[in-house]
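Student: Starting from these lines, generate the structure:
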Amino acid sequence: MKTKIIHLAALALICSSCAVVRPGEAGVKQTLGKFSKNISTQGTIFYNPFVSKVIKESTQTNNIKLILNLPTKEGLSVESEISILYRLELQKIPIILENLGQDYESIITSVFRSASSDVCAKFYAKDMHSGMRANIEEEIKQKMLINLEKQADGIELIAVLMKSIQLPRGLASSIEQKLQAEQDAMRMEFIIQQAKLEAERKVIEAKAERDAQKNSCRRLNKRNYSVT
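Tutor: Now for the predicted structure:
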């Protein structure tokens, strides 16, 4: 009985002293608070559970989702769903854990809040609902890269995406009306241009017909002159 208990205890100790790192993960051993520089990307890591533990982090692209009210140049507040795509640089994971701990996403979020407020305040609300959105996203990303390099080296920022822009009701209606008016103006301009082209075509056809009649009259006159 004692032997069985000893075997079970030994098995439990073995199980508690190993960690499995799956594909898409990186494992770093932490011993007495200090992180090892050795990084395991797949397989089993054995460690002393009394003084060590294994921290596992994703090496894939991660997505931080936020819903924020962003300021605009005219002083309005625009609600937007945000996606921040990032991944950890494999060789710098121990440094990230050493400097920031496992709560590094809070740093990314904080950097985004600051950058987005500064950038969005330079644009009108309608810009966030137009082709200018890509420019705003890129400007926020570049500003974040500068700050992350200072505060969180090793975090690779892939993209900042602004989705589901919710404009104030009155502004949304006015933008839709403006877009409709612009489309109507473009449609009318097209109709006018087509009418001009049609008129020019008719003038050319009429001129060609007159020239043909003149040539026919000349030939007829020459024939009559030859007969006389």
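Student: drop to CA atoms for contacts and neighbour counts, all remaining ones
Tutor: Noted.
Student: can you give me the strands in the protein?
Tutor: 18-21, 25-31, 34-40, 43-46, 52-58, 62-71, 77-88, 155-166 (DSSP state E).
Student: Relative to residue 65, how far out is the residue sitting nearest the centre point of the chain?
Tutor: Geometric centre of the chain, nearest residue: residue 161, 3.5 Å, by C-alpha atoms, centre = their mean. Per C-alpha to C-alpha, to the nearest Å, residue 161 is found 10 Å from residue 65.
Student: any shared contact partners between the two?
Tutor: 82, 83, 84 (C-alpha atoms under 8 Å, 6 or more residues apart in numbering).
Student: Turn those into a markdown table, including neighbour count and distance to residue 91.
Tutor: Putting those into a markdown table (neighbours: other C-alpha atoms under 10 Å; distance: C-alpha to C-alpha, whole Å) gives the following:
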| residue | neighbour count | distance to residue 91 |
| --- | --- | --- |
| 82 | 20 | 28 |
| 83 | 17 | 25 |
| 84 | 19 | 22 |
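Student: Second chain to compare with the first, below:
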Amino acid sequence: MATNNYPNLTRALARMGVLVLLFILLAAMAGGCMTTTIGSGQAGVKYSIFGGTDLNQTFGEGLQVHAPWVDIIRYDVRVEEKLEAMEVLSSNGLNIGMDVSVRWQPEVDRLPQLHTTYGTDYYRKLIQPELRSAVREVVGRYTPEQLYSSKRTELQGQIFERVKTGVEPRFVKVEAVLIRDVRLPEQIRVAIENKLKEEQEAERYQYTLEKERLEAERKRIEAEGEAEYQRIITQSLSSQFLRFKGIEATQLLANSPNTKTIIIGAGDDGLPVILGGQ
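Tutor: Sure, this is the predicted structure:
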């Protein structure tokens, strides 16, 4: 009798085991181990313990359902920016403090390659070393005075190109490199500011001298023009011209309604003699 019940007991235990496994599976699914939520501005990379990283697919935002042996690694794919405080050497060996920020964004369609090459800590492994190396290399070509004043824009552009060349072939797009601050030793900074002030004063003095020189030149040309005008007028006053103007004036007076006496005669110069009504 007991022997006949043994197979039934075995089957009952087997069914119970199956039910327990189904319950565990359903509980695991309810607990979320087979779903991954990818938030706004994120993307996901699929990793399976059986097949490794899926290099051909990137998951977008929303709820992703997957097998228990699959993991979805989330990445922030929005534009990010980070500030680096650095100490570097100028061309003459002085220690320069700099605050430099870099702005970047991972390439979404190449996110699996980024994951297998650098992982989620790709900033520390890729971008940060390239930025620091570029800053040291480029700053080492300039003097503190150039870094503090006229060459900052040029410096910033060179660092950006250097970082871009090193990072962009490795699945990350670099959007900008910005120099936020340059800190010099106090005595160097004061000396540079004094020198710049002296140069500005010298430029202002040169401008004043040039302005006065141009004004003197203008007056000289004006005086020469006036003298030339007087010379032309003097040469134009011939006896024939004066006689013509005298006749013209006599005609105007004769036609005037005012009372007058006009005596026309030939003087030494040949001009009319005009007497008023006295």
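Student: TM-score of the superposed pair?
Tutor: The TM-score (TM-score structural alignment, normalised by the length of structure 1) is 0.84; 219 aligned residues with a C-alpha RMSD of 2.5 Å.
Student: Mean neighbour count, the strands of structure 1: which tops it?
Tutor: Among the strands of structure 1, ranked by average contacts under mean count of other C-alpha atoms under 10 Å, first place goes to strand 25-31 (a mean of 21).
Student: That one corresponds to what range in structure 2?
Tutor: Matched against structure 2 by TM-score structural alignment, strand 25-31 of structure 1 falls on residues 42-48.
Student: And the helices in the stretch 151-278 of structure 2, which stretches?
Tutor: Under the criterion DSSP state H, counting those that start in this stretch, the stretch 151-278 of structure 2 contains helices at 152-167, 186-236, 239-254.
Student: how far off helix 239-254 does the second one point, in degrees?
Tutor: It stands for helix 186-236 of structure 2. On the basis of axes from the mean of the first three to the mean of the last three C-alpha atoms, to 10 degrees, helix 186-236 of structure 2 is oriented at 80 degrees to helix 239-254.
Student: Comparing helix 186-236 of structure 2 with structure 1, how large is the average distance?
Tutor: When structure 1 is overlaid, helix 186-236 of structure 2 sits 1.4 Å from its aligned residues on average, using mean C-alpha distance after the TM-score superposition for structure 1.
Student: packing partners for that helix?
Tutor: In terms of contacts (3 or more C-alpha pairs under 8 Å, 6 or more residues apart in numbering; DSSP states H and E), helix 186-236 of structure 2 is not packed against any helix or strand.
Student: so residue 124 of structure 1 touches residue 72, yeah?
Tutor: Yes - when contacts are counted by C-alpha atoms under 8 Å, residue 124 of structure 1 is listed as touching residue 72 (5.4 Å).
Student: anything in contact with each of these two?
Tutor: Overlap of the contact sets of residue 124 of structure 1 and residue 72 (by C-alpha under 8 Å, 6+ apart) is empty.
Student: higher neighbour count, the two?
Tutor: Remark: of residue 124 of structure 1 and residue 72, residue 72 carries more neighbours, 21 against 16, as counted by other C-alpha atoms under 10 Å.
Student: before we move on, back to that, which among the shared contacts of residue 161 and residue 65 of structure 1 gets closest to residue 173 of structure 1?
Tutor: residue 82 (23.1 Å; C-alpha to C-alpha).
Student: in structure 2, what residues pair with stretch 60-69 of structure 1?
Tutor: So stretch 60-69 of structure 1 sits over residues 78-87 in structure 2, by TM-score structural alignment.
Student: hang on, the earlier thing: same list (the strands of structure 1) but as a markdown table, adding distance to residue 106 of structure 1.
Tutor: Output for the strands of structure 1, formatted as a markdown table (distance: least, C-alpha to C-alpha, whole Å):
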| stretch | distance to residue 106 of structure 1 |
| --- | --- |
| strand 18-21 | 24 |
| strand 25-31 | 20 |
| strand 34-40 | 21 |
| strand 43-46 | 28 |
| strand 52-58 | 15 |
| strand 62-71 | 10 |
| strand 77-88 | 12 |
| strand 155-166 | 12 |
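Student: If anything else comes up later, I'll come back, but that's it for now.
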